[in-house]
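[1] Give me the fold of what follows.
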Amino acid sequence: MEALEEFLRKEFYWLHRHPEVSFEEVETTAHLRSLLVESGVRVLNLPLKTGVVAEVGAGRPVMALRADIDALPITEQTGLPYQSEKTGVMHACGHDFHMASVLGATMLLREQKNLPGTVRLIFQPAEEAPGGAKLIMNTGVLDDVQAIFGLHCSPLLPVGTLGIREGAVTASVDRFLICFRGKGTHAAHPERGIDPIPVAAAFIQAAQTIVTRNIEPSEAGLVSITHVEAGNTWNVIPDEALVEGTTRCLSAETRVLIRRRIHELAEQIAAAYGAEAVTDWYEGPPATDNTQKWTALARRIAHEQNLAVEEAPTSLAGEDFAFYQERLPGCFVLTGTGASAANHNAEFRVDPCALLPTASYLAALVRASFAEYKD
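    The predicted structure is shown next:
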């Protein structure tokens, strides 16, 4: 195991120093592909610009293990000796850790004699975009897969602890863009136009009542207005006002309700002012959905690996692993990487001491999934 740990740290440091943003992970892809081929792992020939899918074992059943590979447009401020070499790009969400951990699991699985099936190893691009999961699914490599497993590092958990929860761990993510259209006029004569700014302001206030008055109080839900734009000078009432934001929740029913209420409030408030509302909706990933069977297995294997287990904290952040779980059963686990600044922060870091136990756990989990599937 000492040699494996040295390999994992070496790869983790390299990946951390060479981050690439979504859909541009060309160097990362080449590095992973070369490493897998040199290690005797089968790499599938797929129509992917970035990202790699490989296999160990043979026959059915087929189980999948996924890591994401993209970084974020953030300038690193950790001061680590292996800090990002690219100004303005950083692995601030731990995808370098995910890749190294799944590489380690791959090496352990490759050494297994008579592996009772196939493990499909997915190094997925563009999780942060999001959308990379759909690219992978469109290749057909999941069509014969029985279950899928994924991980995310967590600065909320210490090294040696896993966060495992049945059901949702992360939230559905949607984006909306509303254009309130009025009628521009001179600021001295508002009666001659229709000012879209009060319309936008009224909507912004009303949108918060969706969570406080339309959603059952024990349900998680969020409406955040993040971008407001109108006009370009001091003495002109503009024609339009733009409002942009995001909605998050943990249940499909709440997701539908929030979307319906956003549309209703925008249209009806605009009508009350004599204006018009045009809403564009961009649907992101659903909430993750860990099934009972595979969640129970994930917990059991964690205990067998002498890892501590806590109920995973839920988050209204999104995760496009959830796209896979719309099609396949599986489990998405959190692995503790030690106290740190939050994910997506310039000072975010993970403790490399978590690499070996995470890789060992993932390999054991996938091995055990074959017997569980046959049962």
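
[2] all contacts plus neighbour counts: C-alpha atoms, from now on.
    Fine.

[3] list the contacts for the nearest residue to A67 once chain neighbours are set aside?
    The shortest distance from A67 to any non-neighbouring residue, by Cα to Cα, 6 or more residues apart in numbering, is to F123 (5.0 Å). Neighbouring residues of F123 by Cα atoms under 8 Å, 6 or more residues apart in numbering: G51, V52, V53, R66, A67, D68, I69, M99.

[4] Am I right that the first one is in contact with E27?
    Put plainly, it is G51. No: in this structure G51 lies outside contact range of E27 using Cα atoms under 8 Å: 10.2 Å.

[5] More neighbours: which of these two?
    Just comparing G51 and E27: by other Cα atoms under 10 Å the higher neighbour count belongs to G51, 28 against 14.

[6] How about the contacts made by the more buried one?
    G51 neighbours (Cα under 8 Å, 6+ apart): E25, T29, I69, I122, F123, Q124, P125.

[7] go again using 6 Å as the cut-off
    G51 makes contact with T29, F123, Q124, P125, according to Cα atoms under 6 Å, 6 or more residues apart in numbering.

[8] what's the neighbour count on I148?
    27.

[9] Which strands or helices does whichever helix or strand it is part of pack on?
    Here I148, judged by DSSP states H and E, is contained in strand 147-154. Where contact means 3 or more Cα pairs under 6 Å, 6 or more residues apart in numbering; DSSP states H and E, strand 147-154 is packed against strand 62-68, strand 330-336.

[10] Name the next helix or strand downstream of it, please.
    Per DSSP H and E, strand 147-154 leads on to strand 161-164 as the next helix or strand towards the C-terminus.

[11] helices and strands around that next one, which ones?
    strand 308-311, strand 330-336.

[12] distance of the most centrally placed residue in the chain from A133?
    The C-alpha lying nearest the average C-alpha coordinate of the chain belongs to E319 (Cα atoms, centre = their mean; 2.4 Å). As judged by Cα to Cα, to the nearest Å, E319 and A133 stand 10 Å apart.

[13] Could you also give me the structure for this second sequence? I'd like to compare it with the first:
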Amino acid sequence: MPINNRIAAFQDDMTAWRRDIHAHPELGFEENRTSDLVAAKLAEFGVTVHRGLAGTGVVGTLTGLDTGGRAVGPRTIGLRADMDALPMPEANDFDYASRHPGKMHACGHDGHTTMLLGAARYLAETRNFDGTVHFIFQPAEEGQGGGLRMIQEGLFQHFDCEQIYGLHNWPELPAGQIAVHPGPVMAAANQFEITVTGHGAHAAMPHRSIDPVLVSAHIITAAQSLVSRGTDPADSAVVSITVVDAGTAANVIPDSATLRGTMRTFSEATHRRIQEQFARLVSSIAEGLGAQAVLNFRPGYPATVNSEPEARIAASAAAKVVGAENVVWAPAPTMAAEDFGYMLKERPGAYIWLGHGGHGGPGCRLHNPRYDFNDAILTTGASYWASLVETILPRSA
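    Here you go, the predicted model:
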């Protein structure tokens, strides 16, 4: 596997950076130590550092040079890594395990940050590209929409990017492989809450009640038809009711019940249709059983959808690192969500999956307390970033 030799030479440095970040996890919009480390490393490499977008965000800017040492080319691209950890305890006992109880890098953002730093170091040393690269280190990917906040605060106004690229490690994919989608990669997701109001009574006298638990049960059952009978089988969607909260005693029919869950789709049209059908279903079931129900949606991340030309560019750059036979083209997307979707709505680009290989055993899955990033793929990811820049912004002879 032709890993960039110059990047491979500082594998030990990247491993040390990654493990340091892993040992000091920080939640969304609290990545102060991590952003300090990122900014210091970028400055050390000779990259221009900009701070403050979305609070803890960092953007490094680097321009290529021609053979005479002059800045070249007006073209610009953005490379993005996420920095935040998850609010969950770590079950690992190695010496770089989390030092902050209840916080853990269980999704590999420590590795994502490190790989982009490694690419920045290499590109700053070589400057073998024609144009400008913006290294975007984003806070708060895990459910708080740090990518959207960076955009709202002027990311693409201050750092114009013709194209934008991201990646995520993927434990289910063997190390040494890279997966590229020519369209949807990850789903749009929102959350919903349904409040069902009836009339409480003694459980021995149910005829005197309007039972919100019974109404909720009908809603839960009927909601499954939104996908199984209301959605084209070729169009993926998920409606999951995951929380049912009602009652305090076995002999009391409560006044109300609360349901919560998530809805996920790849298509915006499908998303709107299911929302509208769900609202009618909830209202009509409650009314038919004499209760009232209020459905509220909390918008989540949009779908992460690659533009095909940029996906093909990413696949070409990946092939230079792992070989064409190890580039997995157009695998099935996942119903998980990712806020890089906001950036892809603003600029064409591609988000790839980097094979992780499940390093650490069967418990090593994303958002698992025994997850750990596979340090062996740090050079693969950094080499991919370098290859991508040199592919998109080749320096003329």
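
[14] overall similarity of the pair, as a TM-score.
    Superposed pair, TM-score by TM-score structural alignment, normalised by the length of the first structure: 0.94. Supporting alignment: 373 aligned residues with a Cα RMSD of 1.9 Å.

[15] ok so, going back, let's have the contacts of F123 of the first structure in TSV, adding distance to W281 of the first structure.
    Putting the contacts of F123 of the first structure into TSV (distance: Cα to Cα, whole Å) gives the following:
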residue	distance to W281 of the first structure
G51	28
V52	31
V53	32
R66	28
A67	28
D68	26
I69	27
M99	32
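
[16] Top of the residues you listed by number of neighbours, please.
    Neighbour max across the contacts of F123 of the first structure (other Cα under 10 Å) = I69, 34 neighbours.

[17] are any of the contacts of G51 of the first structure buried, and which?
    T29, F123, Q124, P125 (16 or more other Cα atoms under 10 Å).

[18] In strands only, show me the residues you listed.
    Counting by DSSP state E, the part of those found in strands is F123, Q124.

[19] Could you report the neighbour count for the aligned partner of T209 of the first structure in the second structure?
    By TM-score structural alignment, T209 of the first structure lines up with S225 in the second structure. Neighbourhood size, S225 of the second structure [other Cα under 10 Å]: 14.

[20] ok, which stretches of the stretch 201-350 of the first structure are strands?
    Secondary structure of the stretch 201-350 of the first structure, counting by DSSP state E, counting those that start in this stretch: strands at 221-230, 236-237, 240-249, 276-283, 308-311, 330-336.

[21] so what does the fifth one touch, helix or strand wise?
    Contact partners of strand 308-311 of the first structure among helices and strands, from 3+ Cα pairs under 6 Å, 6+ apart: strand 161-164.

[22] which residues touch the strand it packs on?
    L307, A308, V309, E310, E311, A312, V333, L334, T335, G336.

[23] how about a cut-off of 7 Å?
    The set of residues external to strand 161-164 of the first structure that reach it, using Cα atoms under 7 Å, 6 or more residues apart in numbering, is R299, L307, A308, V309, E310, E311, A312, V333, L334, T335, G336.

[24] What's the local residue count around the second one?
    Meaning L307 of the first structure. So L307 of the first structure, with other Cα under 10 Å, has 19 neighbours.

[25] re the thing from before, give me the distance between the match of T209 of the first structure and L37 of the second structure.
    50 Å.

[26] List the contacts of the alignment partner in the second structure of the residue nearest to the centre of the first structure.
    Structural alignment (TM-score structural alignment) places E319 of the first structure against E338 in the second structure. Counting by Cα under 7 Å, 6+ apart, E338 of the second structure touches M186, Y301, T304.

[27] Can you name the residues that contact the first one?
    Contact partners of M186 of the second structure, counting by Cα under 7 Å, 6+ apart, are A303, T304, P333, T334, M335, A336, A337, E338.

[28] which secondary structure element contains L135 of the first structure?
    helix 132-138.

[29] tell me the average deviation of that helix from the second structure after fitting.
    Comparison of helix 132-138 of the first structure with the second structure after fitting gives an average deviation of 0.8 Å (mean Cα distance after the TM-score superposition for the first structure).

[30] Provide the aligned range in the second structure for that helix.
    Under TM-score structural alignment, the alignment places helix 132-138 of the first structure onto residues 146-152 of the second structure.

[31] Go through the matching stretch and flag the buried ones.
    Judged by neighbour count using 16+ other Cα under 10 Å, the buried positions of stretch 146-152 of the second structure are G146, G147, L148, R149, M150, I151.

[32] Skipping adjacent residues, who's closest to the third one in space?
    Beyond its immediate neighbours in the sequence, the residue positioned closest to L148 of the second structure (Cα to Cα, 6+ apart) is Y342, lying 5.9 Å away.

[33] Look up how far P286 of the first structure lies from the residue nearest to the centre of the first structure.
    E319 of the first structure sits 8 Å away from P286 of the first structure, taking Cα to Cα as the criterion.
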